[in-house]
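1. Mind folding the following:
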Amino acid sequence: MFYNNAVCDIYIGKSAGAKLLQDIRNAKRNIKIVSPYLSPSLIKELIFLHNKGIKISLITSDEIEDFYGYDKNINKLIVQKRHTDEKAKQSRDSLISLSGTLLFAIIGLAVILVPVIFLLKEWKFAYGFILVIILFFVRDFIVRQIKSKRIYHYTYKQLFPFKVFISPNNGNSFNKTFIHSKIYVVDDEIAYMGSLNFTAKGIKDNHETRIRTADPNAVAGIVEEVNKIFFNSNLAERDLQFWGSQLYPEPIN
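-> Below you'll find the predicted structure:
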């Protein structure tokens, strides 16, 4: 898009995000953010606002800052839901019960055979240990069946609407467009643009440029452009279900 003669404030320097954060925290209805990089502390700000009822829309990339650190970003926004296969669970419970019965039988039979053989000198009963060994291997097979029985499967949903576009830098996308824009819209009334990523360094430490405008026509055009990226970009996205499976452990039972 191109818009001319917009009324705006210009800021250049450090702490370029101070006013931005103030406006975001004072949002009454909705926030739209486009930033290829994110910091966990700022994701927490969005989650806090989401829990207050503010509608959040986020556009980012799969080169998210700190994604592989200890405090991750996207798994705060992807909610794992575990589903139980009741028939498989019943089958597993039956196997567990059978395993317990076999263990009791193995121990009980051994307890009987040992005194009979060594105290009564009835050596022929030693053949009974063949049955003990057979029961042991049968139980071992059942235990392995129990461990491999899949009881749970998982699905994932977004905490609030967001898009994670695949970066061409990762070499796994036919798309050559990298969403490098930094755009922030608060209540569809205030818009920010510039070099400012939604990161702790970008907000506080880096020397950044940003403009702020409340010009109604300019903001309307910016909102339209953000919506176009969100809903009609035709860019390759990260699959939510696959990514969730990479972020979270998925024990089968």
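2. C-alpha only now, for contacts and for neighbours.
-> Noted.
3. need the contact list for the residue lying closest to Gly17 once chain neighbours are set aside.
-> Of all residues not flanking Gly17 in the chain, Ile203 sits nearest, at 4.2 Å (C-alpha to C-alpha, 6 or more residues apart in numbering). Taking C-alpha atoms under 8 Å, 6 or more residues apart in numbering, we find Ile203 in contact with 14-18, 196-197.
4. Apart from its neighbours in sequence, what residue is nearest Leu102?
-> For Leu102, the spatially nearest residue (C-alpha to C-alpha, 6+ apart) is Arg139, at 6.3 Å.
5. same thing with Ile96?
-> Ile146 (7.0 Å).
6. What helix or strand is that neighbour located in?
-> Using DSSP states H and E, Ile146 maps to helix 128-148.
7. Can you give me the buried ones in that helix?
-> Neighbour counts over helix 128-148 (16 or more other C-alpha atoms under 10 Å) mark 132, 135-136, 139, 142-143, 146 as buried.
8. Another sequence for comparison is provided below:
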Amino acid sequence: MGTFYNNAVCDIYIGKSAGKKLMEEIRSAKRNVKIISPYLSPFLIKELIFLHSKGIGISLITTDGIEDFYGNYDRNIDKLIIQNKHIDEEAKASRDNLIALSRTLLLTILGLSVVVLSLVFLLKEWRLFYGFVLVILLFLIRDFTVKKIKNKRIYNYTYRQLFPFKVFVSPDKKSFNRTFIHSKIYIIDNEIVYLGSLNFTGNGVKENHETRIRTTDHNAVGKIVEEVDHLFFNSNLDERNIQFWGRQLYPEPIN
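-> Alright, predicted model coming up:
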């Protein structure tokens, strides 16, 4: 990974609100937006989700230091991970049979209890109370059946991304990575590129004193797009596993 390009024509801005024009052009994207930012803010993720809903192609590269609780306590990456629930039909049929058996056992227990009690009081034969031995046995069988129902897994879960994104593991997370993705790059429609210091956070685009370079230089944009695509598809850097992460974010009832 690495790109060098000389003599690019560009605009330079240094100061606060460095993200104002950037956000205007992201919101006006016609085809796609590609972003590299090690940190994110929830309300800016919502901007990307809105663009995605309009059919704009989004790709995002960030790190596992993504959370920036700017202005609220929302988490952000959660909204980009979708849980899919799958039913094991064979397991469901088995569970339904167990539920039917449990109901039958319950009715049998109630009916047998009524019969035994009625006979005891009508016949004044106290030895008939031994009939409750069978009631207790049926109760234990039903209790075992209910436990099997509770432990029967009929749902399995997988996770997918709302739109393509990569979350690379930081070097201090016991990863084999030795590269921290610290670049801030924004590409709109593969025609406009922003580079600089501003993260895709509220502070980055509004409050901080930042450096922002904007270029529409065709050759420079082409080189940068090539580098970003390489990082996205062929970096071989350690990244967060979407299936593992989804299991941390969502409950997974088994039945």
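9. tm score of chain vs chain?
-> The TM-score (TM-score structural alignment, normalised by the length of the first structure) is 0.95; 251 aligned residues with a C-alpha RMSD of 1.4 Å.
10. My read is that the residue nearest to Ile96 of the first structure contacts Arg92, right?
-> Yes - judged on C-alpha atoms under 8 Å, Ile146 of the first structure makes contact with Arg92 at a distance of 5.9 Å.
11. Tell me who's in contact with whatever residue of the first structure lines up with Leu237 of the second structure.
-> Matched by TM-score structural alignment, Leu237 of the second structure corresponds to Leu235 in the first structure. With contacts defined as C-alpha under 8 Å, 6+ apart, Leu235 of the first structure is in contact with 165-166, 175, 177.
12. sorry, back to before: report the contact partners of the residue nearest to Ile96 of the first structure.
-> Contacts here follow C-alpha under 8 Å, 6+ apart; on that basis Ile146 of the first structure touches 92, 95-96.
13. Among the residues you listed, which one has the most neighbours?
-> Using other C-alpha atoms under 10 Å as the neighbour criterion, Arg92 leads those with 22 neighbours.
14. Quick check, that one in contact with Ser148.
-> No - if you go by C-alpha under 8 Å, Arg92 of the first structure and Ser148 don't touch, sitting 9.6 Å apart.
15. Check the alignment and tell me where the residue nearest to Gly17 of the first structure lands in the second structure.
-> Aligned partner of Ile203 of the first structure by TM-score structural alignment: Val205.
16. so its match sits in a helix?
-> Yes - applying DSSP: H, G, I helix; E, B strand; the rest coil, one finds Val205 of the second structure inside a helix.
17. ok, so what distance separates the match of Leu237 of the second structure from Lys121 of the first structure?
-> Using C-alpha to C-alpha, to the nearest Å, Leu235 of the first structure is found at 82 Å from Lys121 of the first structure.
18. do the same with Lys204 of the first structure
-> Going from Lys204 of the first structure to Lys121 of the first structure by C-alpha to C-alpha gives 86 Å.
19. which of those two has more neighbours?
-> Lys204 (16 against 11).
20. Surely the more buried one and Leu20 touch.
-> No - counting by C-alpha under 8 Å, Leu20 is not a contact partner of Lys204 of the first structure; they are 11.0 Å apart.
21. Buried residues, the top helix by length along the first structure. List them.
-> As assigned by DSSP state H, the longest helix anywhere in the first structure is helix 86-119. When neighbours are counted by 16+ other C-alpha under 10 Å, the buried residues of helix 86-119 of the first structure are found to be 89, 92, 95-96, 99, 102-103, 106, 110, 113-114, 116.
22. what's the angle between it and helix 128-148?
-> 160 degrees (axes from the mean of the first three to the mean of the last three C-alpha atoms, to 10 degrees).
23. count of neighbours near Val225 of the second structure?
-> By other C-alpha under 10 Å, neighbour count at Val225 of the second structure equals 20.
24. Mind giving me the PyMOL command for buried ones among the contacts of Ile203 of the first structure?
-> In PyMOL, this line selects whichever of these come out buried by 16+ other C-alpha under 10 Å:
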select buried, resi 14+15+16+17+196+197
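25. In helices only, show me the contacts of Ile203 of the first structure.
-> Ala18.
26. would you turn the contacts of Ile203 of the first structure into CSV with distance to Ala214 of the first structure?
-> Below are the contacts of Ile203 of the first structure laid out as CSV (distance: C-alpha to C-alpha, whole Å):
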residue, distance to Ala214 of the first structure
Lys14, 22
Ser15, 20
Ala16, 17
Gly17, 16
Ala18, 17
Leu196, 18
Asn197, 20
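27. Between the contacts of Ile203 of the first structure, which sits nearest Lys76 of the first structure?
-> Comparing the contacts of Ile203 of the first structure against Lys76 of the first structure with C-alpha to C-alpha places Asn197 closest, at 18.8 Å.
28. That closest one and Phe141 of the first structure, how far apart?
-> 56 Å.
29. Repeat that for Asn4 of the first structure.
-> Separation of Asn4 of the first structure from Phe141 of the first structure (C-alpha to C-alpha): 75 Å.
30. now Lys87 of the first structure
-> Distance from Lys87 of the first structure to Phe141 of the first structure, by C-alpha to C-alpha: 20 Å.
31. cool, and Asn5 of the first structure?
-> Counting by C-alpha to C-alpha, the gap from Asn5 of the first structure to Phe141 of the first structure is 77 Å.
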